[in-house]
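Novice: Sequence plus predicted model, see below.
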Amino acid sequence: MTYKPHVLVVDDEKEFADTLAQRLALRDYNTQVAYSGQEALDILEEETTDLVLLDVLMPGMDGAETLIRIKAGHPLLPVLMLTGEATVERAIAGMKAGAFDFLMKPCDIDTIAGKLEDAYKIKADQDARIREAEINNIIARKGW
């Protein structure tokens, strides 16, 4: 059985978020939806999440602030930003804050899935290197 990555879709447009989550589920992703930045942060504290799709323009805590808070608590968690109103400045700010990529809405599901796959491969490689370093550290401490 192949591991199905957990994707958190964060968007205040409920219909968009739900539809995107359903389409990703059809592509073998475990999906969860949050309709605000704060709801996303709460879910990240409770649930295993491998990837985040985060809308930039949301009322209250916007995507930029949510990204900063996600990265503060989960620095290695890949976050892909989605927006219907991209500017070069906003994209640069998002990338500087740690976004994996920046995609325009509407975005083809194949493009989103491809970006998620790229991000997950990098995350899985990082996780494997961290586990290997932890094992080597234990072995060194035990003197094996």
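Specialist: Noted; the coordinates are in hand. Fair warning: this is a prediction, and the values are worked out from it, not measured in the lab.
Novice: hey, let's count contacts and neighbours off CA atoms from now on
Specialist: Fine.
Novice: The residue lying closest to residue 25 once chain neighbours are set aside in helix, strand or coil?
Specialist: Leaving aside its sequence neighbours, residue 25 sits nearest to residue 31 (Cα to Cα, 6 or more residues apart in numbering; 6.2 Å). Here residue 31 takes the strand state, with states given by DSSP: H, G, I helix; E, B strand; the rest coil.
Novice: And for residue 59?
Specialist: In terms of secondary structure, residue 59 is coil; the call rests on three-state DSSP.
Novice: residues touching it, list them.
Specialist: 12, 36 (Cα atoms under 8 Å, 6 or more residues apart in numbering).
Novice: repeat for the one 5 residues further on
Specialist: Each residue near residue 64 by Cα under 8 Å, 6+ apart is listed here: 56, 94, 97.
Novice: dump the residue contacts of the residue nearest to residue 25.
Specialist: When the contact criterion is Cα under 8 Å, 6+ apart, the partners of residue 31 are 6-9, 21-22, 24-25.
Novice: all helices for this protein, in order.
Specialist: Counting by DSSP state H, the segments of the chain that form helices are 14-25, 37-46, 63-73, 88-96, 109-142.
Novice: Next, the angle from the first one to helix 109-142.
Specialist: Using axes from the mean of the first three to the mean of the last three Cα atoms, to 10 degrees, the direction of helix 14-25 lies 70 degrees away from that of helix 109-142.
Novice: Need the residues that contact helix 14-25.
Specialist: In this structure, residues lying in contact with helix 14-25 by Cα under 8 Å, 6+ apart are 9-11, 30-33, 35, 109, 113.
Novice: In addition, the following structure is provided for comparison:
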Amino acid sequence: MSKNKNFPTVPLNEVPAHIEDSKAEGHRPVVLVVDDESVIADTLAEILTRSGYAGVAEYDADSALETALLMPPEMLITDVVLPGMTGIELAITVRRIFPDCKIILFSGQASTADLLASARADGHHFTLLNKPLHPQDLLARVSEGLKPRKRVAVEAR
């Protein structure tokens, strides 16, 4: 479904890998990418896969939920504007099922600010990126979002 937008292209061979080799050989974090424009979802999933993640593309919220139940994601990257359920509703549902799942929303439409403000008012806080997404920016956000949090050691006395 083309919306006649001119996005700059970056050849896949120019997309840098931002994930350490040790992660690439072992566990590959599942990152679910949802966009009703299949070329965007497929491209982002491919970039993530080539960078050491398990990128999985879906094109609507219902299919994304089915996939998430079969293959729990560590991160959800979703367009805000989807047919049927919005990306924000999808993010809230995924977060209820998988509380540790990291969420990144993206959109090419200014009207999504109202949807995001409404979600924030209900206590949901998500990162919003604007389309077009540059692969390096996306990989930096994914890498930062999936970094293990440092645990604070508590001494027993």
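Specialist: Yep, it's here. Only a predicted model underlies this, so the values are computations on that prediction, with no experimental measurement involved.
Novice: re the thing from before, pipe the contacts of residue 64 of the first structure into TSV and attach neighbour count per row.
Specialist: Output for the contacts of residue 64 of the first structure, formatted as TSV (neighbours: other Cα atoms under 10 Å):
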residue	neighbour count
56	28
94	23
97	16
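Novice: Could you narrow the residues you listed to those that are also in contact in the second structure?
Specialist: With contacts defined as both residues aligned by TM-score structural alignment, their matches' Cα atoms under 8 Å, 56, 94 are the ones among the contacts of residue 64 of the first structure whose aligned partners also touch in the second structure.
Novice: coming back round to it: between the contacts of residue 31 of the first structure, which is closest to residue 70 of the first structure?
Specialist: residue 8 (11.8 Å; Cα to Cα).
Novice: Tell me, how many residues neighbour that closest one?
Specialist: 26 (other Cα atoms under 10 Å).
Novice: Also residue 82 of the first structure?
Specialist: 25.
Novice: Check the alignment and tell me where it lands in the second structure.
Specialist: Using TM-score structural alignment as the criterion, residue 82 of the first structure maps onto residue 106 of the second structure.
Novice: Let me see the contact set for that match.
Specialist: Going by Cα under 8 Å, 6+ apart, residue 106 of the second structure touches 77-80, 128-131.
Novice: how close does it sit to residue 78 of the second structure?
Specialist: With distances taken as Cα to Cα, to the nearest Å, residue 106 of the second structure is found 6 Å from residue 78 of the second structure.
Novice: Could you do residue 91 of the second structure as well?
Specialist: Spatial separation of residue 91 of the second structure from residue 78 of the second structure under the definition Cα to Cα is 8 Å.
Novice: Looking at those two, which is more packed in?
Specialist: For the pair residue 91 of the second structure and residue 78, the greater number of neighbours falls to residue 78 (30 against 25), based on other Cα under 10 Å.
Novice: To which residue of the first structure is the more buried one aligned?
Specialist: Mapped onto the first structure by TM-score structural alignment, residue 78 of the second structure lines up with residue 54.
Novice: Pull out the buried members of the contacts of residue 106 of the second structure.
Specialist: Listed as buried from the contacts of residue 106 of the second structure are 77-80, 128-129; burial here means 16 or more other Cα atoms under 10 Å.
Novice: got those as TSV, with distance to residue 144 of the second structure columns?
Specialist: Converted to TSV, those look like this (distance: Cα to Cα, whole Å):
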residue	distance to residue 144 of the second structure
77	14
78	17
79	19
80	21
128	14
129	14
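Novice: So which of those residues sit within strands?
Specialist: Using DSSP state E, the subset of these located in strands is 77-79, 128-129.
Novice: Among those, which one sits closest to residue 65 of the second structure?
Specialist: Distance to residue 65 of the second structure across these (Cα to Cα) is lowest for residue 78, with 11.8 Å.
Novice: if you skip the residues just before and after it, what's nearest to that closest one?
Specialist: Of all residues beyond its chain neighbours, the one nearest residue 78 of the second structure is residue 34 (4.5 Å), with distances taken as Cα to Cα, 6+ apart.
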